[in-house]
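Asker: Next one to model:
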Amino acid sequence: MSAPEIQYELHGSFESDAEEAEFRPLSSDSYFTLKDVTIGVDFHWQRKENQSFLGKLKLKKSGDLTLALNIVPVEDYLTSVISSEMSADASLELLKAHAVISRSWVLAQICHKASASGHVDMLDTPEERVKWYDHDDHVDFDVCADDHCQRYQGITRASRAQVRSAILSTWGEVLMHGDELCDARFSKCCGGAFEEFQYCWEPRRHDYLVAARDAVDGAPLPDLTVEANAREWILGRPDAFCSDVDESILAQVLNNYDRETVDFYRWIVDYDVDELSEIVRERSGIDFGEIRDLVPLARGTSGRIYRLKIVGSKRTMIVGKELEIRKWLSRSHLYSSAFMVERTLHGFRLHGAGWGHGVGLCQIGAAVMGERGFNYRQILSHYFKDAEIRSIY
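Answerer: Have a look, this model is predicted:
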C-alpha cells in the first residue's frame, strides 16, 4: 500500500533497522498489521480494511507518499494469494490449479522484469488512446497486492489446512511452454470463451493462451472477432462451464464482497445520455460533449472489444485496450469489454458477457470443473493449451 502516512502495528518479536526502515520478525508467529488498506481499487467493491501479514515490513519513501512493502517467501505468498483470490473453501483440485498458475505468474513477472528492455510504446494522440496496465507499471516492488496483479491480503483471509495442502502437494510446480515460464493469467469469468493475451496487453501472442470455448464437449467456438458472431454470442447464453453456477460453487470461489455481483456470465447496464456523457468525461478526463454513439471497431477472440470509437457532440476518439474501455464507461469498471451496444429511448443499454479480461484460467469455470471431478492437471490443460507442468524446485 501507499499513503502520505502509514499506520502499522507489530505483533510479536521484531528487530528493526532504522537506516533501512525495515522490521524483521524474530519468530514464526510474529506478524504486522497495516491500517486502512484499500482493496479493489477503482472497482465496484472498493473498500478499506485492516490487513495482517507475515514476513518483513519495509517502509520506503516514494515522492510525497510512503510505501509499505512486504518481503515474503514465494510459497508463503501463494498461500495468501489462493485464500485472497478465492474462498478458502474451494475444492482441493481448484486450489492446486490456482497454486500452479499463481506460482507461474509471479515467477514469470520477476524473470520478465529482470530482463525487460523497457516499456512497449502505447498510443496517445488526439484521435486515439491505446493503453494497458501490466506488471511493468511497478518500479519499487515485484508485484502489488491488489487486482492489478494478484490479490494478496496476508493472513487476513482465513486459510484452511486444505489451502496449505494445495501448496505443499504442488510445491515448486509451474506451467512451462518450451523453456519459457508461462505468463499464467486468470480472471473471474471468461463469459464462455477464452481471450488471447495480445488483445489485452502488449502485442505479443502466447501459444498457450489461445481461443477456445470454456467447455470440453467439442462444440466449435464461433469467430467472435466478427461483429455479427459476437452479437449473437453475447446476446445468447451458450453452454459453458462458467454459464450456470449454483450458489454453493460460487461460495467456494468468491469472497463475500465478490458475491455482491449478481450475474457476471451475462449482464446488462443502462445509461441515459447525460449520465454516460458525465461518466466518460470524469473517467477519461476528456470532454466529448453529449455521447452520441459507441462503435466497436475491433474485438478479440472472446468478443471483448479492444478498440472502441466514442462519438460525442464535441469530439470523437478511439479508446483501447479492454481495461481502459471498461474504465471509461463506468464509475468503477465494467465487468468486461465483451458487450453489445443497444440504443434506447433515453440513452444506451450495454449487454455484456463475463467478468474480467478472460485470458487464461476462468476461476468460476475451473471451480465447476473441480466439482465435476476434473483434477488440477486436467483443469490446467483445458485453460493453457499445450503447456506442461514441471517442478523447478
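Asker: From now on I want contacts and neighbour counts done on CA atoms only, so please keep to that.
Answerer: Will do.
Asker: correct me, but L34 touches L54?
Answerer: No. Counting by CA atoms under 8 Å, L34 stays clear of L54, with 11.5 Å between them.
Asker: quick one, which of those two is more surrounded?
Answerer: Neighbour comparison, L34 and L54: the larger count goes to L54, with 23 against 18 (by other CA atoms under 10 Å).
Asker: Would you mind confirming that that one makes contact with Y31?
Answerer: Yes. Assessed by CA under 8 Å, L54 is found in contact with Y31 at 4.7 Å.
Asker: these two touch, right, L59 and L34?
Answerer: No. Using CA under 8 Å, L59 is not in contact with L34; the gap is 11.5 Å.
Asker: can you give me the strands in the stretch 51-200 of the chain?
Answerer: Taking DSSP state E, counting those that start in this stretch as the criterion, the stretch 51-200 of the chain contains strands spanning 56-62, 65-71, 123-124, 128-130, 173-177, 180-181, 186-187.
Asker: what's the neighbour count on Y376?
Answerer: Neighbour number of Y376 under other CA under 10 Å is 22.
Asker: just checking, it touches L94?
Answerer: Yes. At 6.2 Å, Y376 counts as touching L94 under the criterion of CA under 8 Å.
Asker: Report the set of residues contacting both of these two.
Answerer: Shared contacts of Y376 and L94, defined by CA atoms under 8 Å, 6 or more residues apart in numbering, are found at G370.
Asker: and this one, so I can compare the two:
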Amino acid sequence: MGTSGEKENKTREPLIHVGILQNQNRINFSLLSTYKLQGKKFSKGDYFVEIDNGQISFNGERYDQLTFEADQLHKDSFEIKDVIIGVQFHWERKENQQFLGGLKFITTGVGENKSITVINIVSLEDYLKSVISSEMSSTSSEELLKAHSIISRSWLLAQIIKNKSINKEKKVYQTSIETPTEIIRWYDREDHEDFDVCADDHCQRYQGITRQTTELVDRVVNETWGKVISYKGSICDARYSKCCGGIMETFENVWEPIVHPYLQGKPDNYSGIPLPDLCIEEEAEEWIRSSPDAFCNTQNTNVLKQVLNDYDQETADFYRWTKTYSQEELSALIYERTGIDFGEIVDLQPLERGTSGRIIKLKIIGTEKVLVIGKELEIRRALSKSHLYSSAFVVDASEENDEGIPQMFVLTGAGWGHGVGLCQIGAAMMADKGYKYKEILLHYFPGSNIKTEY
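Answerer: As a prediction, this is how the structure comes out:
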C-alpha cells in the first residue's frame, strides 16, 4: 500500500479531453454503465445522436453540446460504433471501441456544414494504459512499456502546455509557408482546438480499453505514475515513430523551426561507426540503398509482434522499402493528392535532406508545373494514396519516351514515419537485448532526465 503522500500525488492526476471521432452527422453508441446527463440517469443500452438544424438531437431533445458524466471515472465505460482508425493511412478501417470515463458530444463547423465531434473525458493515467496498448502490443516487454509510458505521458503534457501557451499569447499558430513556387507545411496542432489530443496516429493511438488486455500494462503505468522526461527542467516534447531507418531525424526538419537539443540526429546503434552526413545527396543515396546495422534493422518476429499490432503487421518492409509507379499512376496520384495539375512528371528532385536522409524539400518537375513541396509529411501525402512510409527515399526514373519523359518511377526508401525521437522497433530490440528503460530513454532522448511531475 502506498503512503499518504503517494495517494495525495495521485489525486493531482489531470483529466484530459480526447477527440475520438469528428465530422459525423450521426453517431451510434452504447452506455455500458449508468451515466448522468444534466442530472438525469441513463441506464446501460444503445443510443444515438444526430445533427438536426445545427444542434445535437438526442432522445427527443436538442443540445449545443451534451456530456454523459461517469459516477466512477475509472470504471464506467461506453462504446462508440464505427470509430475510424488509421485515418488516411494505408490500413484505414472502422471498429467499435470502448472507453472509460465521461462522454461528450459537441458541434463543430458553421451553418449547413455543422457536424458532431465525440470527446472522451478520461484520466491521464487511464489514457496512457490504452495508448501503450494501442501503439504496440500490451504483451510487450516490461522495459519497452515503461519507456513508452513515460514518453507518451511527456508528449501529452508538453502538448497541453504548448496549447495553453499558444492560446494565452493569442498568436496564430503557423504551420505553413506558401509562395508561388513553394509550399512548405507541417502538421502538429491543427484541428485540435476543441480537445487536448486526438485518438489517432496524428497524435498517439488511443483505442480505449479495447486493447488494454494485460495486468502488465496496469503495473507498468502504476510504477511510472506521473513520471516524465525533462530537459533543463522543462517536460520534453517526446516524439516517436515506428522505425527511424537507422538514423534519427531532427525535430525542426519535421515540424516548426524550434531546436530541441534532445531531438537531434544520431545513429540507432552503439557501433561507434562515424555518422554519415545524410544531408549530402550522395551520402543519403548510398545509405538508403544499403542496409546498415541498427537496432531497428530486424526481422525478429517475436520482437516485431510487440510493436506492430495486427494491422501494422500487414507492413513487412519497413526498414528498407520500394514503391513503383508508372507515369500515368504518378501524375494522376499527385494531381489527386495536391489538387495541382503538374502534367506529366518529368522528375522528382530532392533539394534538402535532414539528418536521417528524409527529404525536407522536394521539387516536383512536370510538363505543366514546377513546384517545391515540404516538409516530410506533405511529401509523403503527395506521393501515396495514404502516406508514403517515409520521406527518406531516392528516385530511379526510367523508360523515357520520345520526348525524354520517364514512364516508370521507382522509389527506394528507408524507415517508417518521421523518425524523430524514440524509434519503436529500435526500442523494442534494445529491450530484447537487455537494456533497461532508463537506458532506452537516454539513447533516444540524449541529455534528458526522468522526473516525477505529479
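Asker: picking that back up, so which of the strands of the stretch 51-200 of the first structure is the most surrounded?
Answerer: Comparing the strands of the stretch 51-200 of the first structure by mean neighbour count (mean count of other CA atoms under 10 Å), strand 173-177 comes out on top with a mean of 23.
Asker: What's the match for D89 of the first structure in the second structure?
Answerer: Aligned by TM-score structural alignment, D89 of the first structure pairs with T139 of the second structure.
Asker: ah, wrong one, I meant R390 of the first structure
Answerer: Per TM-score structural alignment, R390 of the first structure is aligned with K451.
Asker: can you check A228 of the first structure too?
Answerer: By TM-score structural alignment, A228 of the first structure lines up with E282.
Asker: and what of G300 of the first structure?
Answerer: G300 of the first structure maps onto G354 in the second structure, with residues paired by TM-score structural alignment.
Asker: Ok, G154 of the first structure next?
Answerer: Using TM-score structural alignment, the partner of G154 of the first structure in the second structure is G208.
Asker: Name the nearest residue to its match, sequence neighbours excluded.
Answerer: Take G208 of the second structure and drop its neighbours on the chain: the residue closest to it by CA to CA, 6 or more residues apart in numbering is F99, 4.4 Å away.
Asker: which residues touch that neighbour?
Answerer: S77, F78, E79, N120, Q207, G208, I209, T210.
Asker: rerun that using 6 Å as the cut-off
Answerer: S77, F78, G208, I209 (CA atoms under 6 Å, 6 or more residues apart in numbering).
Asker: Closest one of the residues you listed to I51 of the second structure?
Answerer: Taking CA to CA as the measure, I51 of the second structure lies nearest F78 of the contacts of F99 of the second structure, at 20.3 Å.
Asker: Helix, strand, or coil at that closest one?
Answerer: strand (DSSP: H, G, I helix; E, B strand; the rest coil).
Asker: aligned partner of it in the first structure?
Answerer: The pairwise alignment with the first structure assigns F78 of the second structure to F32, based on TM-score structural alignment.
Asker: quick one on the thing from earlier: so how far is E180 of the first structure from the equivalent of the residue nearest to G208 of the second structure over in the first structure?
Answerer: With TM-score structural alignment as the criterion, F99 of the second structure lines up with F53 in the first structure. Taking CA to CA, to the nearest Å as the measure, F53 of the first structure falls 31 Å from E180 of the first structure.
Asker: What of V295 of the first structure?
Answerer: From V295 of the first structure to E180 of the first structure the distance is 38 Å (CA to CA).
Asker: Repeat that for V72 of the first structure.
Answerer: 24 Å.
Asker: How about the contacts made by F48 of the second structure?
Answerer: Applying CA under 6 Å, 6+ apart, the residues contacting F48 of the second structure are I27, N28, F29.
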